[in-house]
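Engineer: below is the sequence, then the predicted model.
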Amino acid sequence: MTRHSRGKIMRKNAKRIVSTIRTIPIELSSDIMARVAANSLTDITNVKLSCKVLNEIAEDPYVYQNVSLKKFRVVQWKSLSKEETAFLNKCSEFGNPEFLYRKGVVDYFSRNELDSAYECLRNAASRGHIGALYKNNCGTRNQFVTIPKDMKLHIQKNVGELNNLSQRLYIVVGKGASCDNFVVD
């Protein structure tokens, strides 16, 4: 087998792989990408870099709604790169619940932008963000959304964890703010 013919075989195989990926329904592909993105920003970035087809699939709004923001600080200490800013803008545009929750907390405690904070927290809660589902006793608008009964047990189990998060966020962004613990109605 000559070197030239081997290259043709490899190119044919590469085309088969791409066509195989395209045979998977787009909804299923997006769901798989969203699950990868929910667990690891690094993994979804690597998937996007692997081929054009996967990059296109990973640009689905559903993927951005579910992507993990664990690698991003709540309050940035240095300016973000253009790529990071573009990424977070897409998370905002497509309604990533974690992004909305973080923005709501920062707007409330640091910027004193109450209307923006409540809107972000309400949107995050409507998208199922566990922290935003809690009743927060910090302001006059106490309840962001009504919590379904079946979710209350799940939420009550996580109250301790959320109160710890609340204290950490208070230390980072709430200098001078006063806030009681989160409670479930």
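Structural biologist: Yes, it's here. Numbering: from 1, shown residues only.
Engineer: only C-alpha atoms from now on, for both contacts and neighbour counts.
Structural biologist: Will do.
Engineer: mind listing what's buried in stretch 143-154?
Structural biologist: Gln143, Phe144, Val145, Ile147 (16 or more other Cα atoms under 10 Å).
Engineer: my read is that Ser68 contacts Ala37, right?
Structural biologist: Yes: Ser68 lies in contact with Ala37 (Cα atoms under 8 Å); the separation is 6.0 Å.
Engineer: so Ser68 belongs to a strand, correct?
Structural biologist: No: Ser68 sits outside any strand when classified using DSSP: H, G, I helix; E, B strand; the rest coil, being coil.
Engineer: pull the contacting residues for it.
Structural biologist: With contact set as Cα atoms under 8 Å, 6 or more residues apart in numbering, Ser68 has these partners: Ala37, Ala38, Asn39, Ser40, Leu41, Glu98.
Engineer: ok, and the closest non-adjacent residue to the fifth one?
Structural biologist: Same thing as Leu41. The shortest distance from Leu41 to any non-neighbouring residue, by Cα to Cα, 6 or more residues apart in numbering, is to Ser68 (6.0 Å).
Engineer: Lys90 now?
Structural biologist: Here the residue nearest Lys90, using Cα to Cα, 6+ apart, is Tyr64, at 6.8 Å.
Engineer: second structure for comparison follows:
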Amino acid sequence: MVAMKMKRTKPNNDNNKKVGASIKSLPKDLLANVLARVASDSIADLFNVELSCKDLHEMGNDDYVLQHACMDSFPVASWPVSDEASSFMKRCKESSNAEALFRQGMFEYFSLSQMKSGLALLKRAAKKEHVEATYVCGIILLQYCGSDSVGDKRRQVEMPGQSQRMQE
């Protein structure tokens, strides 16, 4: 039996050019939708996709993609996190990511006792239909039901569509 020698060849760089060209041919809103779905399942997968090419890296920073980014891999409580993780969380919050707003609101309200700014973030998350934020805002509202200035406190905590029910 004769062993055949395989000739090694250099990788064909034309394939890489074809991938980049095909990505550029896709509509940006389609790419944003795909990356938003990836981001909603796994931040690690989003980062890996971003590493694959420059165009996907740029699209990964789109507000729509960041609004849908999953925050499960980030700690709820604030303990030291890397500058990169902190920067990513900040970008998500600025893009109105409901989970990022909720986590920052919880931290500010309960850990830093910055109740006004924390509550504002929780209300923003609740308006985006974040279930836990809606629950926490409801609990905060219940806390004020027995105080002397209930009307003032209720107006501060009011949820979307709630003002009509309270006045009845």
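Structural biologist: That came through, no problem. These numbers were taken from a predicted model, which means no experiment stands behind them.
Engineer: Phe47 of the second structure matches what in the first structure?
Structural biologist: Aligning on TM-score structural alignment places Phe47 of the second structure opposite Thr45 in the first structure.
Engineer: does its match sit in a helix or strand, and which one?
Structural biologist: helix 41-50 (DSSP states H and E).
Engineer: and Ala85 of the second structure, by the same measure?
Structural biologist: Secondary-structure assignment from DSSP H and E places Ala85 of the second structure in helix 83-94.
Engineer: and that helix, what other elements does it pack with?
Structural biologist: Judged by 3 or more Cα pairs under 8 Å, 6 or more residues apart in numbering; DSSP states H and E, helix 83-94 of the second structure is in contact with helix 63-67, helix 98-106.
Engineer: can you give me the strands for the second structure?
Structural biologist: Counting by DSSP state E, the second structure has no strands at all.
Engineer: can I get the buried ones among the contacts of Ser68 of the first structure as something I can paste into ChimeraX?
Structural biologist: Listed next is the ChimeraX selection for buried residues among those, using 16+ other Cα under 10 Å:
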select :37,38,40,41,98
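Engineer: what would the contacts of Ser68 of the first structure look like in TSV with distance to Val106 of the first structure?
Structural biologist: As requested, these are exported to TSV (distance: Cα to Cα, whole Å):
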residue	distance to Val106 of the first structure
Ala37	24
Ala38	22
Asn39	24
Ser40	24
Leu41	22
Glu98	12
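Engineer: and which of the contacts of Ser68 of the first structure is nearest Thr85 of the first structure?
Structural biologist: Set against Thr85 of the first structure, the nearest of those by Cα to Cα is Leu41 (14.6 Å).
Engineer: any idea how far Leu162 of the first structure is from the closest one?
Structural biologist: 23 Å (Cα to Cα, to the nearest Å).
Engineer: which residues touch Phe144 of the first structure?
Structural biologist: For Phe144 of the first structure, the contact set (Cα under 8 Å, 6+ apart) comprises Tyr118, Leu121, Arg122, Ala125, Ala132, Leu133, Tyr134, Lys135.
Engineer: aligned partner of it in the second structure?
Structural biologist: Matched across to the second structure, Phe144 of the first structure falls on Met159, judged by TM-score structural alignment.
Engineer: need the helices and strands packed on helix 83-94 of the second structure in CSV (columns: distance to Gln167 of the second structure).
Structural biologist: Below are those laid out as CSV (distance: least, Cα to Cα, whole Å):
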stretch, distance to Gln167 of the second structure
helix 63-67, 34
helix 98-106, 27
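Engineer: with Pro75 of the second structure as the reference, name the closest of the ones you listed.
Structural biologist: Taking Cα to Cα, helix 98-106 is the member of those nearest to Pro75 of the second structure, at 8.9 Å.
Engineer: what's the average distance of the closest one to the first structure?
Structural biologist: Superposed on the first structure, helix 98-106 of the second structure shows a mean distance of 1.0 Å to its aligned residues (mean Cα distance after the TM-score superposition for the first structure).
Engineer: for the contacts of Ser68 of the first structure, which one is nearest Ser29 of the first structure?
Structural biologist: Using Cα to Cα, Ala37 comes nearest to Ser29 of the first structure of the contacts of Ser68 of the first structure, at 12.1 Å.
Engineer: thought the closest one was touching Asn46?
Structural biologist: No: using Cα under 8 Å, Ala37 of the first structure is not in contact with Asn46, being 10.5 Å away.
Engineer: top helix in the first structure by residue count?
Structural biologist: Taking DSSP state H as the assignment, the helix of the first structure that covers the most residues is helix 3-23.
Engineer: other SSEs contacting that helix?
Structural biologist: Secondary elements touching helix 3-23 of the first structure (3+ Cα pairs under 8 Å, 6+ apart): helix 52-58.
Engineer: average distance between the helix it packs on and the second structure?
Structural biologist: Once fitted to the second structure, helix 52-58 of the first structure is off its aligned match by 1.0 Å on average (mean Cα distance after the TM-score superposition for the first structure).
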